[in-house]
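**Student:** Pasting the sequence and the predicted coordinates here, then a few questions.
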Amino acid sequence: MTRARFQTFDDPSHAKGPERIEALRAALREIGADGFVVPRADEHQSEYVPADAERLAWLTGFTGSAGTAIVLQESAALFVDGRYTVQAPAQVDTGILTVVSVAETTPEAWLGAHLKSGQILAYDPWLHTPDGVARLKRAAAKVGATLRATEKNLVDAVWAGRPRPPAGRVVAHPEALAGESVADKLARVRAALAEGGLDGLVVSDPHNLAWTFNLRGADIGHTPLALGYALVPAEGRAALYLGSPAIDPALRAALEPLADLHPRSAFPEALAALCVGAARLRLDAATGSAALRALVEAAGGVADVGPDPVTAMKAVKNAAEIAGARSAHHRDGLAVTRFLAWLDRTGPVSEIAAVEALEDCRAEGGALRDVSFPTISGSGANGAIVHYRVTRATDRSSQPGELFLIDSGAQYADGTTDITRTVAVGEPSPEMRERFTRVLKGHVAIARAVFPEGTTGAQIDALARLSLWQAGLDYDHGTGHGVGAFLSVHEGPQRIAKTGTVALRPGMILSNEPGYYKPGAYGIRIENLVLVEARAIEGAERTMLGFETLTLAPLDRRLIDLGLLGERDAAWVDAYHARVRESLAPDLDVQTRDWLEAATRPLAGGVSAA
């Protein structure tokens, strides 16, 4: 019997030419508006959204995880970041939609050039944060236009056959894996509320809901979330409002002493009741919608928009979560190493075949819950598309002389993984080896970094880019994102990027993934997950931190230019490979163990200085 796979390869594009945008324009005329803003978001500002919230993909055909469309009667634009400047034009009808890089023109600047005085720009207040609405309002006001909230989403009004909302099973996450009881977490949350002079917290981020109440769900693909809200008053019982009725009895029993469970439909009335007496409620600036703020204020409450304190708590993993992460990465390292050995033996393969083989390797361990995101399997030119997703229409086989980039991850009950390896198919060119080595030098610079307490990701980001900059090269994505504990593969607030303003703290897990992409030719990315840890340095005058690399899988030695890499970085690679070999070899079959021995032999023993 063939097992069900976690990924499909149908073309995810939903666009049917201009008909859908024209239908939206007709809906705008019916309400007397001139434009509509369509973000890639649900009411929780999730990165990965349920099928019924894929409005941007349905309308435009663009399937990336971030983007915004603005449709006016005479023009329309799709705004994307540097990850999608190649993908977006290939997916949308550029005769109807202008693809705009947000690094060059923001949506607000575009509105200043295209929205006219007296016109009305409409938006769904459930899909925008208060700050996002304020930016749109300022942009409209500058040209004498008006911003108007709609009662219903206009895309939904024209979307025939829109999927039903999800209703996945909600289960308890064992305290042994969570490392902290719900009672203790709620006590920490209430202490933060007291410190801020707040009367309650509105939990709008499903990740924070899952973490606080030690639960996991199945409403979102590849991320174990239950969609809904929670109210945590400074005094009294907490309450959860979940969209799914499929709540496991064990979870009900675990939460009964601490919190009430209600259907999601009861949430607006309960929120209004909590506002009695001008209560000051914290709304999460990152995930709380403008509609929530309006509900609070209409009920007489005070909407205190700021960071949800749970976000920072969740980012710092406790001892149980760290132990789980190490266990998950060992298990995942075995699977990825078996896959890399298979890929090396097999030679040229199709992108879909590689995805299926890697998923099979992970499933063989018996602990795989899901992949943590759709695998990015790009051979040749497809590897240059940063978030490429293979379909049956785009699938291609690798060819000798090409690079194969595969970025993947897994969800296990004890941890979430994310790893990227770039491998040579046949003999790589000198340019490929030179670019790979520069990316590797950046990766090693992050892995070896030692920095004082209080250092932010933005201060570290340049280390990964320096070798590329020296050759006039760069990449248009962050160097690292936070990662959850059997939660989202992309977790804030920590990140290593030019915009990473949060100080890194021991217990945070992040990715280390510099890259280089040559459009139409190849892509290179090297990604391991790292754990922020305290570093003891003799004679140090400050508290110092560094990174422990969690990911265990070999790098492709054939792509390393040892002369460019240098002795110190080569020593790090050799030490990393020795650790990979010592950790994984005892649990591998003989054939894979022999392959790993060759793949991790010291660099000085076989890599030429090209």
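**Tutor:** Good, I have the coordinates.

**Student:** Going by C-alpha atoms from here, please, whenever you check contacts or count neighbours.
**Tutor:** Will do.

**Student:** Geometric centre of this protein: which residue is closest?
**Tutor:** residue 490 (3.1 Å; C-alpha atoms, centre = their mean).

**Student:** which residues touch it?
**Tutor:** For residue 490, the contacting residues are 481, 482, 483, 484, taking C-alpha atoms under 8 Å, 6 or more residues apart in numbering as the criterion.

**Student:** ok, structure two:
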Amino acid sequence: MSFQKFDDPAGDADHPARLAQLRARLAADGLDGFIVPRADAHQGEYVADADARLAWLTGFTGSAGFAIVTADRAGVFIDGRYRVQVKAQVDPHHFTPVPWPETKPSDWLRAALPAGGRLGFDPWLHTRQEIETLEKALADSGIGLIAVDHNPLDAIWTDRPAPPVGRARAHDDAVAGETAAEKRARLAAQLREDGQAAALLTLPDSISWLLNIRGSDVPKNPIVQSFAVLSDDGHLALFTDPAKFDDALRAHLGNQVAILHPEGLSPALLDLEGPVRIDPASAPEAAFRLLESANTQIARASDPAILPKARKNAAELDGMRAAHLRDGVAMVRLLAWLDSQEPADLTEIAVVEKLETLRRDAGITDISFDTICGAGPNAALPHYRVTRATNRRLAAGEVLLIDSGGQYPDGTTDITRILPLGDPSPDVVAPYTAVLRGMIAISRARFPQGVAGAHIDALARQYLWSQGQDYDHGTGHGVGAALCVHEGPVRISRVSTLPLEEGMILSNEPGYYREGAFGIRIENLIVVTPAEAEPGRTMLGFETLTLCPIDTRLIDLAALSRDEIAWLDAYHAQVRDALSPHLDTQDRAWLDRATRPLGSSSV
């Protein structure tokens, strides 16, 4: 059975009829508009079927965005990654794609709603920070934000799937590098130091990390959907379906962790003694309102687990390195196989299925996200997901983009490679080379302590900028250790001001996309490590975790500097030395050719 499905979950539905039903419901509830977010109550990027409200209503299946529905408008707000995809998925006669964040929701609402308009929202699906930002932007508009007790979309979604009850399991303490009891004690001590009696945790990956558990509620992300209240004495109340936990896992958690039904969260919040730590950037608006209704003192602060989780310890890094070794073997076997095939004999789905088979051989428990395998113009969609309706046969002269990853018991991988199918088009060479140079620039970067992702993002873009080109996504996201492939709060992007710290793992993935023609992205995972520095100064750099050749057939070698060639040759030597012992004779020979030093022969 395949981990990845190739159906379009929203493709066959009558979305205009659903929109009409929602408008009728809004009118009955006295609302002039309603916000439909992509997120669930945990602000997850990937949501369970029961929480896929945006896709159910509009047909748009991207991992970020939202819709605002009024009596005569329905805007689907999407960022640069989804400008092409949204046009293919939503009915243009009923839904209008809105470029975001270039168009602010407040500006759109001022034009869409009259003064005195009532805009509804579900307070469990929006953070306090989101609502405060929107309220401030609408302050003089006369438009009121109305928190609803019952989501009107859920009222018309009559066949809505049940919430997930995936089996939870223990995550090995040896792989985690710290027991759950030690983690709880460490965070509880921080609460006491900060004068806080308890903390509300709403991010399932934070909770799963804290308790050394993993789950199966959301495909590709081994999390347990839950809320938790951590007390300053280390006790924790876990609000989730108890059916997920067997006796062995309960014993693993110990008697200081109480497993309670989700319905008990609201009463528990009303009974809490403050100050209660709660994160306005990730916790639901509804949780703030419950605490405020009980006059409980609130301490607005970040999720107490989010930074400790981001700083990977030695055991977690060892696990990630081991996972990347096995994943590199699978990737080389795939790339060698692809080079032995005639492109016209293959489809995108065939490539995805072959890679999944090879990763199963390498020991995955799941893929870490739906594989992005785009040929030709499909590669120009940064988050393209092949379906049976879009499945494209490979063709000579095109490029193939494969962005994929695996979940292993000890680590999470995410890698993107580009392959020319036959002789590459000259149009691809210049941007491919610029993207590669940007990726190398990040890999080689050295920077002082205190530098954030925003400070180094331009290193990846500089060569594209010099050609009048760019890409509309961040350069890198945080990555969990045997956890979520997209993990906050660290990023490499223009808007990330969080300083990079030792042990943080990020992706390094500049790209370039030409609509209707091709797409390019080269991605490795990197970890922040100490770097040499003069006395009295702390410097940091990156270690590359990913082990897989980067295709050299698309490089304009004359455009690379000696240092860039030296870096690529050294990286390929590392890849060859690490992977060769694990390959058969044929794949080893392919790897030797793919990692041949650029200085010793022509590209």
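**Tutor:** Now that the structure is in, tell me what you want to look at. Small disclaimer: the values here were computed from a predicted structure and weren't measured.

**Student:** Please work out the TM-score for the two chains.
**Tutor:** Counting by TM-score structural alignment, normalised by the length of the second structure, the TM-score of this superposition works out to 0.98. Behind it: 600 aligned residues with a C-alpha RMSD of 1.2 Å.

**Student:** re the thing from before, for the residue nearest to the centre of the first structure, which non-adjacent residue is closest in space?
**Tutor:** By the measure of C-alpha to C-alpha, 6 or more residues apart in numbering, the closest residue to residue 490 of the first structure outside its immediate chain neighbours is residue 483, 5.2 Å from it.

**Student:** Counterpart of the one you found over in the second structure?
**Tutor:** In the superposition onto the second structure, residue 483 of the first structure corresponds to residue 479 when matched by TM-score structural alignment.

**Student:** go on, residue 550 of the first structure?
**Tutor:** Applying TM-score structural alignment, one finds that residue 550 of the first structure aligns to residue 545 in the second structure.

**Student:** How many neighbouring residues does its match have?
**Tutor:** 22 (other C-alpha atoms under 10 Å).

**Student:** Check the gap between it and residue 78 of the second structure for me.
**Tutor:** Taking C-alpha to C-alpha, to the nearest Å as the measure, residue 545 of the second structure and residue 78 of the second structure are separated by 32 Å.

**Student:** if I pick the aligned partner of residue 87 of the first structure in the second structure, what's in contact with it?
**Tutor:** Counting by TM-score structural alignment, residue 87 of the first structure lines up with residue 85 in the second structure. Going by C-alpha under 8 Å, 6+ apart, residue 85 of the second structure touches 62, 381, 384.

**Student:** and of these, the nearest to residue 252 of the second structure?
**Tutor:** Distances from the contacts of residue 85 of the second structure to residue 252 of the second structure were compared by C-alpha to C-alpha; the smallest belongs to residue 62, at 36.8 Å.

**Student:** How many residues are close by the aligned residue in the second structure for residue 35 of the first structure?
**Tutor:** Correspondence of residue 35 of the first structure to the second structure, assessed by TM-score structural alignment: residue 33. Counted with other C-alpha under 10 Å, residues neighbouring residue 33 of the second structure total 27.

**Student:** For residue 33 of the second structure, which non-adjacent residue is closest in space?
**Tutor:** Among residues not flanking residue 33 of the second structure along the chain, residue 70 sits closest, at 4.2 Å (C-alpha to C-alpha, 6+ apart).

**Student:** For that neighbour, give me its contacts.
**Tutor:** Applying C-alpha under 8 Å, 6+ apart to residue 70 of the second structure gives the contacts 23, 32, 33, 34, 112, 113.

**Student:** Now do it against residue 122 of the second structure, distance only.
**Tutor:** Taken as C-alpha to C-alpha, the span from residue 70 of the second structure to residue 122 of the second structure is 15 Å.

**Student:** What of residue 406 of the second structure?
**Tutor:** The span separating residue 406 of the second structure from residue 122 of the second structure equals 34 Å under the rule C-alpha to C-alpha.

**Student:** who has more neighbours, the two?
**Tutor:** In this comparison of residue 406 of the second structure against residue 122, neighbours counted by other C-alpha under 10 Å, the higher total goes to residue 406 at 30 against 22.
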